[in-house]
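Novice: Have a look at this fold, sequence not included:
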């Protein structure tokens, strides 16, 4: 479910009231912890944190006109989702996150390759998401990305 919003503010304003609080808290914790160099923007109909073209001119290999995506958050129909590209691209980070989630949450981790899903706002481990956001710098993400996806 992608939004047609063109700005983060427009996206947030269009959310149902019960989702605005959780999404605002996610934005706050991500922005507080995200290493310098990422940029918040609308990306693929979601709130995105990207490596801008000014830092990585090649952009995303699937769509070079788009900046390199790193992390997205979205309010979907049945859950709030967090898409973290590096959890998919770095096995050590994936293991760390899964292990930490088991320690910090009473809920079973609902996760795809890069998508982490939470059905209820109270189940989101905000501090853990902030820590996850802090783990990789733009330069480290570019290096991982190029080693895995750019041929």
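Specialist: Looks like it arrived, so ask away. Not measured: the values here are computed from a predicted model. Numbering: from 1, shown residues only.
Novice: can we go C-alpha only for contacts and neighbour counts from here?
Specialist: Fine.
Novice: doesn't residue 54 fall inside a strand?
Specialist: No. Counting by DSSP: H, G, I helix; E, B strand; the rest coil, residue 54 is located in no strand; its state is coil.
Novice: if I look at it, how far off is residue 66?
Specialist: 12 Å (Cα to Cα, to the nearest Å).
Novice: between the two, which one's more packed in?
Specialist: Taking neighbours as other Cα atoms under 10 Å, residue 54 and residue 66 compare with residue 66 leading, 18 against 10.
Novice: show me what contacts the more buried one?
Specialist: For residue 66, the contact set (Cα atoms under 8 Å, 6 or more residues apart in numbering) comprises 59, 60.
Novice: In three-state terms, label it for me.
Specialist: coil.
Novice: where do the strands sit along the chain?
Specialist: 39-43, 46-51, 68-75, 80-84, 110-111, 115-118 (DSSP state E).
Novice: Against that first model, consider the following:
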């Protein structure tokens, strides 16, 4: 679902109550676990965490005027999505997450290349997501991005 908002707080205020709680917990995990340097913003109509131009002036290769995206949260029609660029670009991190997931949830992992989908709001493995969020610094993401993603 696309929300016509300008700030993360506006995004939060536009959500249904059951989704507000989930996205608020994800934002708190990001605040508690993301390494210093990432900035919260609105990115592609979602709450996003980016490497700002002050740390990476080149910006995102698809649109260099945008900061380098890293992590996003979205409330979609039938699920909440967590988009984590690190699991897309780092095979070892992806493998770790996939192997660790069953230890934190009784449900089957629903995941695309960088998108982790949660259809049941009562079974989100917040501890695992917090650990995932803390596993990559902005400098590590820039290095990985330039090596594996940027063309």
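Specialist: Thanks, I have the structure now. Just so it is clear, the model here is predicted, and its values are computed rather than measured.
Novice: Mind checking the TM-score on these two?
Specialist: Scored against TM-score structural alignment, normalised by the length of structure 1, the superposed chains reach a TM-score of 0.98; 151 aligned residues with a Cα RMSD of 0.8 Å.
Novice: picking that back up, switch the strands of structure 1 over to CSV; also include mean neighbour count.
Specialist: Shown next, in CSV, are those (neighbours: other Cα atoms under 10 Å):
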stretch, mean neighbour count
strand 39-43, 20
strand 46-51, 25
strand 68-75, 24
strand 80-84, 22
strand 110-111, 13
strand 115-118, 20
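Novice: And the helices in structure 1, which stretches?
Specialist: Using DSSP state H, the helices of structure 1 run over 8-14, 17-33, 85-89, 91-104, 126-134, 138-148.
Novice: Most tightly packed of those helices?
Specialist: A comparison of these by mean neighbour count, using mean count of other Cα atoms under 10 Å, puts helix 85-89 on top with a mean of 20.
Novice: Next one: the most centrally placed residue in structure 1 from residue 132 of structure 1, what distance?
Specialist: Among the residues of structure 1, the one closest to the centroid is residue 71, at 2.6 Å (Cα atoms, centre = their mean). Distance, residue 71 of structure 1 to residue 132 of structure 1, using Cα to Cα: 10 Å.
Novice: now the closest residue to residue 40 of structure 2 other than its chain neighbours: how far from residue 99 of structure 2?
Specialist: Once flanking residues are discounted, residue 40 of structure 2 sits nearest to residue 49: 4.5 Å by Cα to Cα, 6 or more residues apart in numbering. Relative to residue 99 of structure 2, residue 49 of structure 2 is positioned 25 Å away (Cα to Cα).
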